[in-house]
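Asker: What would the 3D arrangement of this be:
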Amino acid sequence: MSPSGSVEAQPSAWAMRGPENPVARWPLAGRERELEVFARVLASRRSRGLVVAGAAGVGKSRLAEEYLGQAVRAGFRGARATASAAAAAVPLGAIAHLLPSEVDLSDPIAGFAAVAAHTREGRRPWAILIDDLHLLDTASVVLLRQMMDAGLIRLISTIRSGEVTTEAMQTLAQGDAVTRIDLAAFSQGQVGAVLEAALGGPVGPHTVRHLYEASGGNALYLRELVHGSLASGVLASDGETWHLVPGSRLLGTTTRLTELIGNQFAAVGPTARPVLELLALCGPLPLTQVQVVASWQVLADLKHAGLILASQDGRRTCVALADPVYGEVVRAELPVLRRREILLRQAEQVEAYGARRRGDALCIATWRLAATGTAAPAIVLQAATVARNAHDYPQVITLLEALPEPRRTAQTRLMLGDALSQMGKWKQADAVLAEAEDYAADGQEKLAITLARTANLAWSNADPTQALEANSAAWSQEASPTSRRILSGPVYYALDALARLQRIRGRYEDCLATARKSGEICRALGFHNPGISAWRDDAALALHALGKTEEARAMVADELTMARHWNAPGFLGRSLRVSGLVAEDGDRLRFLWESQTILDSSLARLEHAKTLTALGAELRRHGSRTEARPLLRQALDLATQCNATPLMEVARTELAAAGGRPRRDALTGPAALTPSEHRIAELAATGATNRQIAQQLYVTPKTVEVHLSAAYRKLGITTRTQLTSALAPGPSGP
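Answerer: As a prediction, this is how the structure comes out:
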């Protein structure tokens, strides 16, 4: 939420309406069961939040707003934020306006303590509404989860059904303390109740049926149909009952929602367009900022039409689009240059006011990054630090690569190299870290860079001896015993990689010796977390291959005990898989199924692919080929996403042995698209409409719509504006 200057005192402007529009503010009807659920959630001390899930336009935002209103009436303090792809470009971008201005979240511990102290002021708990939770950035997710766990907030959120599971959805929308409501479309009876509440009188049964069939029970479709029918005179009252005018024709069920919304946009006139565009890209905004692009009368007309909402944020009046779908429609039609112009103008306007409000700096960075790919270096660095603390490494890379060359230091290069390494871009990481060594100002920076480079080389596909050589070179230049002890730490990464390579090549005795050497270093340094070094896993598999089965099982049992203690899903799932691989025949499936269950909800995709492959192979050997095939298909898809070529071959071989014949390796991403889906998606990405694509390819518009829907699902996107980036080839492997 961006700042404002002094608001011009014209409160009567919002009342400039003319005749009352019966559907300007859609009534909440037909959702009695959902309201009862929220009442129970609000009364429960164990509850930490509620998430409303459903298709676009089904009424999630309207219901969530009612929940927030109920919470405020029950004594909570209320606040809201809308997540978006633009806000996600900067850590905390979506919730920056909710944070105290003096908090520095580059120090996550002190920052959370300051936010917690601010939240506790006034003693009344907070209820926070986050619309489109699936678009929330990782730093915001981490902070909100901490506040939920501390009992400082109740989170009310909405997510769109069918979205690819994100970290936000896993962290904030799951668990025993979070209630999920799956919001379905209205039934015909509910449509009748909604229409009667909206129009203020009874509605004829034939009219209810026609509107239900045309809208499919979708709340937003229904609202737009009613609004358009009222405006055109198709829906009218005879003084007692509302009816569709005989002989009139409603838009069919295949008509796109964008056409309905576009008609309503057109009805308010071209003078309202700048407001819609500004709010779609930068909203919500203070009223005084929106006044720059439109008169009071235009704003009153938009509010009367139900396209925008006004709310109080402290002493400020803030304006937002009434539904997130409106923003999607506007953004999809905005040319690139117009989008850039609006974002830069808004950033300059906020800067002209002095950027005094909380969250201003992050908002400015968000808009400038979206417009030009760069922003003020100090803000970019601050945002990158917050993203790193939240382990949002793609965000770190995007932000630091936006820094101009003169502002890049040894520290920024170290942070970038570490983020690239965490993302598996090891060659790029090594090049950045090697360059960082030339910029090191002192021995401490040099030491930190050497540690990062050694760890990166050890984790990469490079020969592990390269990491050992880099570490040894630094060791020879260090005289301090403390520094030498620190340098010995990353050696276990290289030894782990070497042991793994030796095991894959069948050199089991060498693998065992190398793994035990890594174990000695870990014990000397006091490292017991299996997430730091997995030397026991490789040692156990080597022992098993050498026929020393009991010794292997004892070793992996120790590993599993420690993994359960630390309870990190990726490491625990790995230990369970290795336990299954060395277990007796009767216990293998038990360990492998537990590993699959744990990894299924984690972000450790490569470990998950390995477990799915092992589980599918074991099921096939037990004769359960039908049960094995979907697991092996998923394993092949994940291995393809991770660019794990050897694992892909194993999964493909096992799938064939189980009787499966995949048409392609990937189930998601560009590689999963059929040739027809890919061609249609490419044309849609250029801005062509469904009808234009159909004419060019000599197919029906319905065929185009079906193929585009399939492409959206496989690409994990929801709008045309996302197609260009989704179809772009991914980064090359290391």
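
Asker: going forward, measure contacts between C-alpha atoms and count neighbours the same way
Answerer: OK.

Asker: Okay, helices next: where are they in the stretch 151-300 of the chain?
Answerer: 167-172, 188-199, 205-215, 219-232, 257-267, 273-282, 287-290, 296-304 (DSSP state H, counting those that start in this stretch).

Asker: Now do the second one against helix 205-215, angle only.
Answerer: If you take axes from the mean of the first three to the mean of the last three Cα atoms, to 10 degrees, helix 188-199 sits at 100 degrees to helix 205-215.

Asker: for the longest one, same thing?
Answerer: Going by the same axes, to 10 degrees, helix 219-232 is angled at 120 degrees with respect to helix 205-215.

Asker: ok, V396 - contacts?
Answerer: 384-385, 387-388, 415-416, 419 (Cα atoms under 8 Å, 6 or more residues apart in numbering).

Asker: ugh, typo on my part, it should be E445
Answerer: Neighbours of E445 in contact, by Cα under 8 Å, 6+ apart: 410-411.

Asker: Secondary structure element holding it?
Answerer: Assigned by DSSP states H and E, E445 belongs to helix 443-459.

Asker: tell me which residues in the helix or strand just after that helix are buried?
Answerer: Next helix or strand after helix 443-459 toward the C-terminus (DSSP H and E): helix 464-477. Neighbour-count burial for helix 464-477 flags 464, 467-468, 470-472, 474-475 (criterion: 16 or more other Cα atoms under 10 Å).

Asker: please give me the structure for this one as well, since I'd like to look at both together:
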Amino acid sequence: MRTRTSAGEPVVPCSEAVPAGERTPLLGRDAACRVVAGALHADPPGNLVFAGPAGAGRTRLAREALSLAGADGRPTRWAAGTRAAAQVPLGALAHLFPAIDTGADTLSLLQQATRAVVGDRAGPRRVLGIDDVHLLDPLSITLLHQLAAGGAVGLVLTVRTGNAVQDPSASLWKDGLATRVEVAALGREDAERLIGHRVDGEVQMRTVERLWRLSGGNPLYLHELVEDGLRTGRLRQVGELWQWAGEVVPSQRLCEIVLAHLGDLDADEWRALQVVGTVGTCSVEQVLELSSPDAVTALERRRVIDDDVSGSGEVRVAHPLYAEVVRSLVPEAMRQRIRRRLAQDQVAGGVGAAVAAGADEHLLDRAAALVDSGTTAGGVALLTAAARRAVVRLDLPLAERLARAAVAEGGGFPAHAALVEAVRWQGQPALAEQLAAAAPPAGSDDDRARLAAARALTLFCGLGDVGRARTVLLEARAAVRDDGARGLLDATEAMLAFLGGYPLRAVRQGTTVLSVPAGPARPLAAAAVAAGLAVTGRTGQALTTVEEGRLALESHPDPAERVYARMALAQAEILALGLSGLFGRLQQRAAELHQQNLATAPEWIGDAISSVHRGWAALASGRPRVASRWLAEALPALQERDPVGMLSTCRAGLAAARALVGDVGAARPLVDGSQPAGAEAIAVFEPLRRMAQAWVASAEGRSSQAGALVLEAAALAARQGQEAVEAVLLHGGLRLGQGPRVVDRLCRRAERLDAPFVADLAAHATAAVADSAEGLDRASSRFEQTGALLFAADAATEAASAYERRGERRAAAAARLRAATLAHECGLTQTPALEALSLPGLTAREREVARLAGAGMRNQAIADRLVVSVRTVESHLSSAYAKLGISSRADLGAVLPAAARRVPDRPRTGGDARTRGRHGVTAGRGGAPSSG
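Answerer: Just a heads-up that it's a prediction; the model follows:
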């Protein structure tokens, strides 16, 4: 079926003409599909050229175009260029011709071939598809140009780009005889869908990021990486998610594919590629010493190596996978020889001055080559500087290697401090404390304060040793005199006060530090103040303070507090957005922070922490299934290492999410048993952990215990001064049947706090206790506007019950439908409120038809969209009217909530994680999944 966009242009899904079951839809090629449909359905139809690198999916897109042409009744033929066939005139196209006189002159041969392809011109215009036209012989190219100029045959061509390949089709699209379609790399989301399809499940985001970046978005490379991971067991299911364990080592098959794409390399070219592949980036002069100028020029011309993006004048391998393949094929003896040769340049070539000036963009590569060469003597300054930078860039295993090498070379306190940070963030708090305690004396007050801050946070968060953490800070305070150093100790104390459940104290102490115009303590102090402001109900001030902290962080070069301060500021921002009721912004910001982490850092514990943020954002917004997915991703990593004490919070959130979706068996173990070492120390999140226990008890049917637990949690939050958190917990008590006991306290909090979200919670509680149907309807609408969909569903359910008690059946039906629709948006079928109400039993098709009709679509348009008859649409509407207690289409606007009246977009090819086994990825050449 041909469809049109709102602008009126034809848009035909590229797999539409393919019989069901034979292929799955294309992935990530929506724009290309629109171009294909436009060209094929133009008058007259146009020619197409698909251009892209090897493995990008050019062939699949060309075959899809031919399939669409065939579905329109146009005869199609296919041919493919090869190096062997190119040795014979018209060799690749020979099967398209009947017996022709091969002894004829060139002109006669072209005329015979043209007649054979064009035919008698009766019927629809033929379409000829030719793969890899860059491999055709000159006579075949001439024939294609004549066919394009004549217009009697449609052409669908593919041409490879890169490796200095000439494009024989260039004159066609330059002269307007064809449309060139660039087949670009897959985006990260499409890569995620491709991997998810293959494993038939959800994939850890870091795994997606690693494979996408390594493959460069090339579908063939990505497919081979996934297949090799499954074959070797490196890509395996851990809990609910698939993830990659260990290094990514290219398989022999993938190496052969990449080498074929690289083409023939002579000895000098291969040697130059070995040098660059071994060390990552290096100067052209260093490559020339081990190869030749002609080799470097040839590799650059073929785009195998290119200039480094930093503008340093150095070169690197052009594709990440090329580097991995080359590195895997270079013998270890050769790698060592290359490293030693380059290491001599590192120590003797004036690298120290560049490091001191901060001008060495490839410091980590140089230092790693130095360590790998085994010749670190004389390179202590380089190693120490590189270790510190590796900490900032969160390449922690490398930071530890470099720091240990620097310590061995006598690096002193700076090297020891970098080693402490590297070990600490790899989740080894006991070892980090041992190394810190054994470090040589610091040379300045700043260094003493930084080490003390790191030790205190490690002892408190990683080991749960509150007393020792405070002692370390007291001892440092007695030893330092510098105001800036004392400010850092004060900021650390403020952060410990917040974590320990004293947010008001954290605000007071941190504000004192922020009163100083500048200083290294400002980012950490801002994080403590912002977090304290958020939980005490001053969320607007909290968000402003977060921004101040980030500005201070940008100008703060030292890695010791930078890593922790960045994470603490993110945590404060997430808390403030959630407690202010800005749920749309909350989810967006959590996703942004998560993507920034994946894009700017290697795998580290920040992956799990940013996943906790996304899970908490989804849970606060009323999407427990989404929350469960993110928290389940974070849990295994935090169980293995937890340098900031987030495990208990993650477990509590996951327990609540699973309880809300009815998965009691999975929820109960998360709130039972012993807590992690730092859980008792980090008391600020204890009220939320008790709330999770209440939801689990409710899911198990123990309502009275659930109510008692939520009231205990609210009381604890009140004792700690967490008034905003207390309000949220009191509202939870309302949802667990404790309305009369919480409404007054909640209203008092709304009067005391300048917080619109708390006012919304109080309005809901007041309406529920008063059994005000109209008030509950208003509360539901308000919650929906802010994005608190689960709250909106519960309020609508309560409104339906109130209307029923008053005998207002139509209003009750509208509220019931609203509740069901909102619960569906949350991914739920039941909530504590929904369990008490019989919801209207619309079928999935009735709900879909009602949604489209409520959005204003006419019956014919609905029938066209759903590919059914108008009579079927009318039948579904009539049934929906009867179930909803309404009599006409005009009533749908009143009974459908805003979320249901939005016309859903057409499903993207690929579907979600639950349908990946049936949709979402195509088979490219050789059976490999392809995007085109």
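
Asker: TM-score for the pair, please.
Answerer: Between these two chains, after superposing, the TM-score reads 0.45 (TM-score structural alignment, normalised by the length of the first structure); 430 aligned residues with a Cα RMSD of 6.1 Å.

Asker: re earlier: pick out whichever of the contacts of V396 of the first structure sits closest to A198 of the first structure.
Answerer: Of all those, A198 of the first structure sits closest to A387, with 44.9 Å by Cα to Cα.

Asker: Which of the helices of the stretch 151-300 of the first structure sits closest to E437 of the first structure?
Answerer: Closest among those, using Cα to Cα: helix 167-172, at 33.7 Å.

Asker: Go through the closest one and flag the buried ones.
Answerer: Under 16+ other Cα under 10 Å, the buried positions of helix 167-172 of the first structure are 167-169, 172.

Asker: What helices and strands are in contact with it?
Answerer: Other elements packing on helix 167-172 of the first structure under the criterion 3 or more Cα pairs under 8 Å, 6 or more residues apart in numbering; DSSP states H and E are helix 138-149.

Asker: what comes up buried for the helix it packs on?
Answerer: For helix 138-149 of the first structure, by 16+ other Cα under 10 Å, it's 138-145, 147-148.

Asker: R719 of the second structure: how many residues sit nearby?
Answerer: 13 (other Cα atoms under 10 Å).

Asker: no, scratch that, I was asking about S780 of the second structure
Answerer: Neighbours of S780 of the second structure (other Cα under 10 Å): 30.

Asker: quick one: it and L790 touch, right?
Answerer: No: in terms of Cα atoms under 8 Å, S780 of the second structure does not count as a neighbour of L790; the distance is 9.4 Å.

Asker: related to what we said a few turns ago, state the pair within the buried residues of helix 138-149 of the first structure that is farthest apart.
Answerer: The farthest-apart pair in the buried residues of helix 138-149 of the first structure, when distances are taken by Cα to Cα, is T138 and M148, at 15.2 Å.

Asker: any idea which helix or strand comes after the top helix by length along the second structure?
Answerer: Longest helix of the second structure, by residue count under DSSP state H: helix 559-579. For helix 559-579 of the second structure, the succeeding helix or strand toward the C-terminus, using DSSP H and E, is helix 583-600.

Asker: Packing partners of that next one?
Answerer: helix 205-215, helix 559-579, helix 606-620.

Asker: in the first one, what's buried?
Answerer: Right, helix 205-215 of the second structure. Here helix 205-215 of the second structure shows 205-215 as buried, counting by 16+ other Cα under 10 Å.

Asker: same question, stretch 337-347 of the first structure
Answerer: Buried residues in stretch 337-347 of the first structure (16+ other Cα under 10 Å): 339-340, 342-344, 346-347.

Asker: out of those residues, who's nearest K427 of the first structure?
Answerer: R340 (33.6 Å).

Asker: and that closest one, how far is that from S61 of the first structure?
Answerer: 28 Å (Cα to Cα, to the nearest Å).

Asker: Check E348 of the first structure too.
Answerer: For E348 of the first structure, the distance to S61 of the first structure - Cα to Cα - is 31 Å.

Asker: Pick out whichever of the two has more residues nearby.
Answerer: Taking other Cα under 10 Å, E348 of the first structure and S61 do not tie; S61 has more neighbours (23 against 16).

Asker: A632 of the second structure is in contact with G653, isn't it?
Answerer: No: the pair A632 of the second structure / G653 is not scored as a contact, 9.8 Å apart, by Cα under 8 Å.

Asker: Among the two, which residue is more densely surrounded?
Answerer: Taking neighbours as other Cα under 10 Å, A632 of the second structure and G653 compare with G653 leading, 30 against 23.

Asker: Using the three-state scheme, assign the more buried one.
Answerer: helix (DSSP: H, G, I helix; E, B strand; the rest coil).

Asker: ok, it - contacts?
Answerer: 615-616, 619, 627, 631, 689, 692.

Asker: at 7 Å instead, please
Answerer: Going by Cα atoms under 7 Å, 6 or more residues apart in numbering, G653 of the second structure touches 616, 692.

Asker: Against L211 of the second structure, how distant is Y221 of the second structure?
Answerer: Per Cα to Cα, Y221 of the second structure is found 9 Å from L211 of the second structure.

Asker: I am finished for the moment; much appreciated.
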